[in-house]
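J.: Show me the folded form of this:
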Amino acid sequence: MSTTNLEGWRGAFQDFTRDHGYEPLRVEGRLPEDLSGTLLRVGPVVFGVGGRPYGHWFDGDGGVLAVRFGGGQAQGAARRIETPSIRADRAAGRLGHSLYGSTVPWWRRLTGKVLGKNAANTSVMACNGRFYALYEAGLPTELSTEDLRTLAETDLGVIVHHFSAHPHRVPERHASYNFGMRYGRTTLLDLYALPDGAAARYLGAVPLPGATMIHDFIATPRHLVFFVSPLRLNIPRMLLGLGAFAENLEWKAALGTRVLVVPIDDLSRPLWFETEPFFAWHFGNAFERGEELVVDYVRHLDFGTHRWLQQVGRGGATTDTGGVLHRATLNLQTRTFRSEERSTRACEFPRVAPAARTQEHRHLYVSAYTGAGALRGPHDAVGRVDMHTGQETLFNLGPAGQYVSEPVFTPRAHATRDDDGYVLTQVYDAPSRLTHVAVLDARAPDAPPLARVWFEHAFPLTFHGDFVPTA
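T.: Next up is the predicted model:
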């Protein structure tokens, strides 16, 4: 990567201040007529308070970006999210709540208990006609479907403590599932169901072997699958207020990684598998094959990626350790676990077509790097991996200096294959210092984008999003 481009991507980490509802976006190219719905994306958009920068990218105050597609046109909206704790810290002009990588100075802790901050900065959930911003150390934050304004935090009537930023849909059950972490004498995994057209349900809790951190999981028609890495939280240091949450996470490779499989219909009979140590932030998909569960995920050798994630938001000082795409096979009868590398390219944020969820899929889409020289900055490529042949293809994003977010697939009308559709990705264009959403043809990655829809401003790179088709 050239020095110019290395400097350029830093513009994707500037505080966002131009809140606005839906307004027409400039369309470059031609939008497909059958692309109809709303792309929603959530990420950190304000990176400090009171003149003090946060300690980690994960700590930034959340914001939401949306594009409505329809009739060959696009409208865009962008807003900072205003949870009670974000508002309180902004009004005080200082950090008054603990975060993943930032904490309140010890002398301020003497005045009383310090609560966690709901940064509402990780993902988005569209559920039963409502929109929510998600943050795994807090409650869902409901957003207006009309203009994205913040409405209120909610426990959905059932949330015991926290609610993960990664719910997963199981089409066969007409429901989505999620979890929350609860620390105490025993660390508990609280499990939730979100049925279509009905109220959320609390399913129960599964105890975990120690105070760990789980960011994501995956679902099949009958099971929920968790990778429990040998990451352990130093509870005594946390209770004494010594350092932020991330500073008290310890990698203990000797413990190995344990895989937890929870039968959806019987939480009392979880299955455990033991394997070598590794870490996974994100899953792509999973499906059942007889007595086997097949799971696609991005595998990291250890938790070293945490350091890169901390520094990239400050301008990048280290090289990304780079996770790679793996396929794991779990045999429920023999209790064996094996995992095979399916791509050598450093990548993250794996996604499949919505119709392929919990089914055997062929294509998987990732955000990736064009080469080793790009590893110091954000992802600068979108990739498609053929899980049958192993073929990797990078999409043509156009000129240099394009930095991308997680790809989101939406099918063409009457699609019958999992590459018959469009890949949408938020892009920070370093040369212009503006943000656009690129609409890519999933069947023709070598072709330039079908269209780009441009905002009149930059918006920081978001973590996760989803596409809500027009009803």
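J.: make it CA atoms for all contacts and neighbour counts henceforth
T.: Will do.
J.: all strands for the stretch 51-200 of the chain, in order.
T.: Counting by DSSP state E, counting those that start in this stretch, residue ranges of the strands within the stretch 51-200 of the chain are 52-53, 61-70, 73-80, 123-127, 130-134, 141-143, 150-153, 168-170, 175-182, 188-195.
J.: Contacts for the first one next, please.
T.: Translated: strand 52-53. Phe47, Arg94 (C-alpha atoms under 8 Å, 6 or more residues apart in numbering).
J.: and this one, so I can compare the two:
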Amino acid sequence: MSVDFSKNATERPEPCNAEVVGSIPDWLQGTLVRNGPGLFSVGETSYDHWCDGMSFLNSFSFKNGKVTHRSRFLRSDTYNSNMAANRIVVSEMGTMAYPDPSKNFIFKAITFLNHTVPDFTDNAASNIIKYGNDYYATSETNYIRKIDPFTLETQDKVDYMKFLPVNLVSSHPHYDREGNVYNVGTSIAEKGKTKYIFFQIPAVTEKEKDKNTPALKKVKVICTVPCHSLLSPSYYHSFGMTENYIIFIEQPFKLDILKMATAYMRGVNWASCMKFFPEENTLIHLIEKKTGKKVEMKYHTGSLVVYHHVNAFEDDGHVVLDVIAYNDTSLYEMFYMSRLKKDISFQSNGYTKPNYRRFVLPIRSDKGIAVGENMVKLRYTTATAVKQKEGKLTCQAEVLCEGFELPRINYDFNGKKHQFVYGNIVEESVLSTQVTFAFHLLCDFFSLSEENCWPSEPVFVPRPNGESEDDGVVLVSVINCIPGQSSFILILDGRNFKEVARAYVNTELHRDIKQTEGPRNARNISSLTFKFGIFTALVPTPAGSFLCGASIFFSCMSGFSPGTIASTHSPITFLLLLLSVDH
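T.: Reported below is the predicted structural model:
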């Protein structure tokens, strides 16, 4: 069977009942919102990268054992302009939009100037986030679009730059237990300096709940960190956070600002202006959340590329940081559709598989420690941090497993020690055919398979007043490639991965490779959740409810050309790995 990635989605804005097989837990009440590209061609033009496709929102509402589905395109300015012209007229990261040949010289000159100092797209096809009382579709540009999470209608356009001097912003914010939101953005050449800005959006107070004031008006800058290279800031997709620290990886995968300014004139896309420097080290910044001060110790490791953080926590004078890492940037190249048509395996294309790595960052003083000594004292890990000189450590990660991506945890344990991680197996192919439940020393091995199906990343929803970290369910949207058969939402028991129920939606679902993350807001909701590497938000619906967001893994920074992927046997397997992250 095949998945046609170039096929445009069809909206279904009115809620439609799904056919439920099995019994959905009574406590599972709320709405899962997913976001990803869904429109890949307009008129005679088409996008060169799949992730450039225009945002398509899907929602799955759970209430009293029933499921309803609806979908809409995000009515961004980009969408409206493209539809009005009946061609792609707004450039994306991997697709440059050139003027209609029939346009006059003045129009072409204006288009050129707009690309020299780019006004980025508001095609927010990467994630769903929550700021204050509001929910937004987001990518990684300075624009986000407010949406109604229940009807999926598009509302206000918000520009970060009206509140902060940031040109690029992560689509993976973090939420604490008080409802505060933390995020990071890049300020390019502002007052002659290029820097990373870490900021907090305070929680909404009781007096502010009924006000229609954008939460960004209360934004607070925690600190700024100068870019290691003035005109080549590091690309990042997410960051880590513990109770007391923010962890930021400044990796040698960089945006060349000068090349981006001339890309349109040179006839190349903006994505081609990103370059990996394998000879350079990776810097890990540790920042105190309360004071905004950087920890004096400098942490270095070898070159790597990280898109998704798993979790981070503090333990006996150390910060433990779990990430999914690659040895190079071949993941971007892998998603060109011309390559996916030929072969999607890691082995034949020479791409490196992702691996789950654990870094340990000692935060105590290194005074009295000899050069060459390992400062990691935790017994449950082989990760090291060796003193090179006063105030500088070289860190070596422990590799927990390979071929694992799109990690999710019970977000109640974000910033805390965790035992369980949910994700996708990408052992043989860039396109996952397996969903994984991993990392407990005593877990058993379970599996079930479904032929000709492609799973999304798993989303863990904790049971209200649950007794353990894995007490809840895992939601997976599944694309069924068999003609005439419906796609479905699969509900698994979080403790043993046994199927609880599935809901057939009687429509085509479009593949997204992304995630989001969100917190639990105990004041408004008794059950909440989410972390899709990339997105999630919690909507205060009736007691015992939740709202999650899901989005596409590569955001605006990558993608692949439209086309069709063929597979003779594409099983979906839900698997518990016998791996340990025992503490």
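J.: if we can go back for a sec, just the strands of the stretch 51-200 of structure 1: most buried one?
T.: Most buried of these, by mean neighbour count (mean count of other C-alpha atoms under 10 Å): strand 61-70, with a mean of 25.
J.: Structure 1: which residue goes with Cys51 of structure 2?
T.: Cys51 of structure 2 maps onto Phe58 in structure 1, with residues paired by TM-score structural alignment.
J.: same thing with Glu333 of structure 2?
T.: Under the alignment (TM-score structural alignment), Glu333 of structure 2 maps onto Arg307 of structure 1.
J.: OK, contacts around that match?
T.: Contacts of Arg307 of structure 1 by C-alpha under 8 Å, 6+ apart are Thr318.
J.: check which helix or strand covers it.
T.: Following DSSP states H and E, the helix or strand that holds Arg307 of structure 1 is helix 305-312.
J.: Secondary structure class of Gln347 of structure 2, three-state.
T.: helix (DSSP: H, G, I helix; E, B strand; the rest coil).
J.: quick one: it and Pro455 of structure 2, what's the gap?
T.: Here Gln347 of structure 2 is placed at a distance of 22 Å from Pro455 of structure 2 (C-alpha to C-alpha, to the nearest Å).
J.: neighbour-wise, which of the two wins?
T.: Pro455 (27 against 13; other C-alpha atoms under 10 Å).
J.: Can you tell me, leaving aside adjacent residues, what's nearest to the counterpart of the more buried one in structure 1?
T.: If you follow Pro455 of structure 2 across to structure 1 using TM-score structural alignment, you land on Val404. Using C-alpha to C-alpha, 6 or more residues apart in numbering and skipping residues adjacent in sequence, the residue nearest Val404 of structure 1 is Val427, 4.5 Å away.
J.: what do we get in structure 2 for the one you found?
T.: Match for Val427 of structure 1 (TM-score structural alignment): Val478.
J.: do the same with Ala356 of structure 1
T.: By TM-score structural alignment, Ala356 of structure 1 lines up with Phe413.
J.: And for Val468 of structure 1?
T.: Residue pairing (TM-score structural alignment): Val468 of structure 1 is matched to Leu538 of structure 2.
J.: ok so, going back, surely the residue nearest to Val404 of structure 1 meets Arg433?
T.: No. Applying C-alpha atoms under 8 Å, one finds Val427 of structure 1 not in contact with Arg433, separated by 10.3 Å.
J.: more crowded one of the two?
T.: Legend: neighbour count by other C-alpha under 10 Å for Val427 of structure 1 and Arg433, higher for Val427 (29 against 17).
J.: same for the strand or helix carrying that one, what does it pack against?
T.: Counting by DSSP H and E, the element that carries Val427 of structure 1 is strand 421-429. Using 3 or more C-alpha pairs under 8 Å, 6 or more residues apart in numbering; DSSP states H and E as the contact test, the elements touching strand 421-429 of structure 1 are strand 402-404, strand 408-411, strand 434-441.
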